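Quick one: sequence plus predicted model below, questions after.
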Amino acid sequence: MTPVKATHTPPRQMRIPDDEWLPFGEATKSQEASRAEVVRDFIRWYLRRPGAKLPPRPEAGPWSTPKDADEKPAAQN
C-alpha cells in the first residue's frame, strides 16, 4: 500500500452504489464543492462539532430523479 502523505488523512472505504455516488458528484459540483468536502461537513454537523453547519443542498437537478423513473425510493428507517 502507498504511504499516506503527512498532509493527508488515510483513505476510508465506503460502499455507495453508482446510482447514488455519480449523481452525488454532479450535485456537489453544482455547489462548487467536492464530495469529500460535503461528506466531511455532514460528519462534523452530525457529531455536533462546535460551529459545524449542515452542508447546503443544491436545487433540484438531473441528479434528483433516479435513472429509472419507475424506481421507488428506498424505505427510510
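Nice, I can see it. On a predicted model such as this, the values are computed, not experimentally measured, just so you know.

rest of the way, CA atoms for contacts and neighbours
Will do.

Where does A36 sit, in terms of helix or strand?
helix 35-46 (DSSP states H and E).

How far away from the center of its chain is that helix?
Put simply, helix 35-46 sits 8 Å off its chain's centre (C-alpha atoms, centre = their mean, to the nearest Å).

quick one: buried residues of it?
By 16 or more other C-alpha atoms under 10 Å, the buried positions in helix 35-46 come out as 35, 38, 41-45.

Same list (those) but as CSV, adding distance to P62.
Below are the buried residues of helix 35-46 laid out as CSV (distance: C-alpha to C-alpha, whole Å):
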residue, distance to P62
R35, 17
V38, 19
D41, 23
F42, 22
I43, 25
R44, 27
W45, 26
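
Alongside the first one, take a look at this:
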Amino acid sequence: MPNAPKTPARQIRIGDEWYDFDAAVKSLDTERAAVMRLLIAWYLREPGAKLPPRPDRQVVLDARRDRRAAGPDA
C-alpha cells in the first residue's frame, strides 16, 4: 500500500488557532505533527522530553492579520 502511515490518524477539534499554529511551525521549518508529539511527550513527563522551541510572536500576529485580510472563505 503506497503512502501507508506508520501511525493512525487522530482527530481533534481546534479553532482558528490551528492556522496560526501552522504558520508558527512552518516558520521554524517543521510540521504540526512533530511539534504535537513533542508537546505530548513533555506533558506525559517522558524521560528527556523537552518543550519545542517557539516562534517569534510576530509570526502568529502576521498569520492572523493575513487570514483576516483574506476574508472568511479563504
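Everything's here; your move. Computed from a predicted model, the values in this text were never measured in an experiment.

which residue numbers in structure 2 go with the helix holding A36 of structure 1?
Using TM-score structural alignment, the residues of structure 2 aligned to helix 35-46 of structure 1 are 32-43.

how close does that stretch sit to structure 1?
In the superposition against structure 1, stretch 32-43 of structure 2 averages 0.3 Å from its aligned positions (mean C-alpha distance after the TM-score superposition for structure 1).

Mind listing residues that contact that stretch?
Contacts to stretch 32-43 of structure 2, defined as C-alpha atoms under 8 Å, 6 or more residues apart in numbering, come from residues 21-22, 25, 49-52.

please redo it, this time with the cut-off set to 6 Å
Applying C-alpha atoms under 6 Å, 6 or more residues apart in numbering, the contact partners of stretch 32-43 of structure 2 are 49-50.

can you count the residues close to A27 of structure 1?
Close neighbours of A27 of structure 1, defined as other C-alpha atoms under 10 Å, add up to 22.

quick one: which helix or strand includes it?
Going by DSSP H and E, A27 of structure 1 is part of helix 18-30.
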